[in-house]
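Engineer: Predicted model follows, preceded by the sequence.
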Amino acid sequence: MSRYTGPRLKVMRALGCELPGLSRKSVGERDYPPGQHGQRARRKSDFGIKLMEKQKLRMNYGLTESQIQRLFREAKRAKAPTGGKLLELLERRLDNVVFRAGFAPTTVAARQLIRHKHVILNGRVVNIPSIRVAPGDAIALSERGQRIPMVRESLEQPSLAVPEWLAFNGQVAAATMTRLPEADEVPFPVEVQHVVEYYAVRL
């Protein structure tokens, strides 16, 4: 399945929550599913509930289905609880760390910054959004990247507060991961156990 490029607000309304990594927009008063019958009360099946929780992760972090399946298999092999480990692996992706540090307004924009070689990881220019950041790693923007209007606006008005697992230095537009992110530090509501149950019978 390819990466989603359609209307983002529509996705958030369908999933019933705001996903900061997908869009800065708010659903506002239209907090019901899109479409002609969106305001009608609907009873969700057990499968539907699990699917929605999985889609929250896929859409917020901008992953393809094969990518999130790969991460789930890795989380399942770990000694830690599968759900918590999956969230940790998602939060440690370089594109997400760039977004959480406030360098970009969304994960989508952060991925573009990385692809265009505006991000420096431990002193080296990188262009792979899926690189896994580890405690002690330093992330910075190139001088050219710091002059991009989108980046300057995001640094002045970040979408989210910088998480506790990142040490941010605004003077030089740099951040350092101080520890591993925890499951309860994900910036949107998600029942990760439903995601575990969804994949448990499919992988």
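Structural biologist: Alright, I've got the coordinates. If you're wondering where the values come from, they're calculated on a predicted model, not measured in any experiment.

Engineer: can we go C-alpha only for contacts and neighbour counts from here?
Structural biologist: Will do.

Engineer: Please point out which parts of stretch 183-192 sit buried.
Structural biologist: Applying a neighbour-count criterion of 16 or more other Cα atoms under 10 Å, one finds 183, 187, 190, 192 buried in stretch 183-192.

Engineer: how near is the third one to residue 60?
Structural biologist: This points to residue 190. As defined by Cα to Cα, to the nearest Å, residue 190 lies at a distance of 11 Å from residue 60.

Engineer: Comparison target below:
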Amino acid sequence: MARYTGASCRLCRRENLKMYLKGDRCYSDKCAIERRPYPPGQHGQGRIKFSEYGVQLREKQKVKRMYGLLEAQFRLYYQRANAKKGKTGENLLQALELRLDNVAFRMGFADTRSEARQLVRHAHFRVNGKKVNIPSYQVRVGDKISVKERSKKVVSIAEALEAVDRRGFPAWVDVDKKGFEGTVKALPAREDLTLPIQEQLIVELYSK
């Protein structure tokens, strides 16, 4: 399956937003968007004026890249969110937040979502004691996510847990750092998403 394999920092610069795709590097003076706060490419420093469609497209691309999804995957999430009761935009963000790879990232078991996705695929986590190696697995309220006993010695997981205090935990998870486990205690609320996301623009784009 096709997946973007280029430089992550180019994505942040393209969206003009620090999306923390590189973990520790994003908090250092090496962060590309701090050093070159303009879009990549030959004409990156030129004046850019977006149409209404362009603004909506950039918002969709930003969220899609933030969670590391392809277009077909993202559209499927939108269709499911649109079929549910409530606000489509909030339903969409809630479903994205409850992906297993994102929950592992939010609990501090990985520095980035892409790293969490790889750890999930390699079966380093257990959900309610059972092996789950599907990054898109939808976690539910009350589910316990734990690191496999042998995987507690994995250096990247231990280092991520040590550094997670800088990022903090969202209110909807409860994490036991010493036990290498966490519980989803509530559904993610809209205010828990600290990055600037205008989900209504995505709804408007797909509604056309």
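Structural biologist: It's in. The model shown is predicted, which means the values in this text are computed figures rather than measured ones.

Engineer: Let me see the TM-score of these two.
Structural biologist: Remark: TM-score between the superposed chains equals 0.94 [TM-score structural alignment, normalised by the length of the first structure]; 200 aligned residues with a Cα RMSD of 1.3 Å.

Engineer: Need the buried residues of stretch 183-192 of the first structure in JSON lines (columns: distance to residue 151 of the first structure and secondary structure).
Structural biologist: What follows is these, written out as JSON lines (distance: Cα to Cα, whole Å; DSSP: H, G, I helix; E, B strand; the rest coil):
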{"residue": "183", "distance to residue 151 of the first structure": "27", "secondary structure": "helix"}
{"residue": "187", "distance to residue 151 of the first structure": "20", "secondary structure": "coil"}
{"residue": "190", "distance to residue 151 of the first structure": "28", "secondary structure": "coil"}
{"residue": "192", "distance to residue 151 of the first structure": "31", "secondary structure": "helix"}
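
Engineer: With respect to residue 27 of the first structure, which of the residues you listed is nearest?
Structural biologist: residue 187 (16.1 Å; Cα to Cα).

Engineer: Tell me, how many residues neighbour the nearest residue to the closest one once chain neighbours are set aside?
Structural biologist: Spatial nearest neighbour of residue 187 of the first structure, excluding adjacent residues (Cα to Cα, 6 or more residues apart in numbering): residue 20 at 7.3 Å. Residues contacting residue 20 of the first structure under the criterion other Cα atoms under 10 Å number 21.

Engineer: Can you tell me how far the aligned partner of residue 172 of the first structure in the second structure is from residue 151 of the second structure?
Structural biologist: Matched to the second structure by TM-score structural alignment, residue 172 of the first structure sits across from residue 179. According to Cα to Cα, residue 179 of the second structure stands 12 Å off from residue 151 of the second structure.

Engineer: So between the two, which is more surrounded?
Structural biologist: Neighbour totals were compared for residue 179 of the second structure and residue 151, and residue 151 leads with 17 against 11 (other Cα under 10 Å).

Engineer: how much space between whichever residue in the first structure pairs up with the more buried one and residue 119 of the first structure?
Structural biologist: Using TM-score structural alignment, the equivalent of residue 151 of the second structure in the first structure is residue 145. Taking Cα to Cα as the measure, residue 145 of the first structure falls 8 Å from residue 119 of the first structure.

Engineer: cool, residue 110 of the first structure as well?
Structural biologist: Distance from residue 110 of the first structure to residue 119 of the first structure, by Cα to Cα: 9 Å.

Engineer: cool, residue 128 of the first structure as well?
Structural biologist: Counting by Cα to Cα - residue 128 of the first structure and residue 119 of the first structure are separated by 10 Å.

Engineer: higher neighbour count, the two?
Structural biologist: A direct count of neighbours by other Cα under 10 Å for residue 128 of the first structure and residue 119 places residue 119 higher, at 32 against 16.

Engineer: Show me what the longest helix anywhere in the first structure packs onto, helices and strands only.
Structural biologist: In the first structure, taking DSSP state H as the definition, the longest helix is helix 46-60. For helix 46-60 of the first structure, the elements it packs on are helix 8-15, helix 192-200, judged by 3 or more Cα pairs under 8 Å, 6 or more residues apart in numbering; DSSP states H and E.

Engineer: Can you say which of the ones you listed is nearest to residue 73 of the first structure?
Structural biologist: The nearest among these, by Cα to Cα, is helix 192-200 at 9.1 Å.

Engineer: tell me the contacts of the corresponding residue of the second structure for residue 183 of the first structure?
Structural biologist: The alignment partner of residue 183 of the first structure in the second structure, by TM-score structural alignment, is residue 190. Counting by Cα atoms under 8 Å, 6 or more residues apart in numbering, residue 190 of the second structure touches 90, 93, 94.
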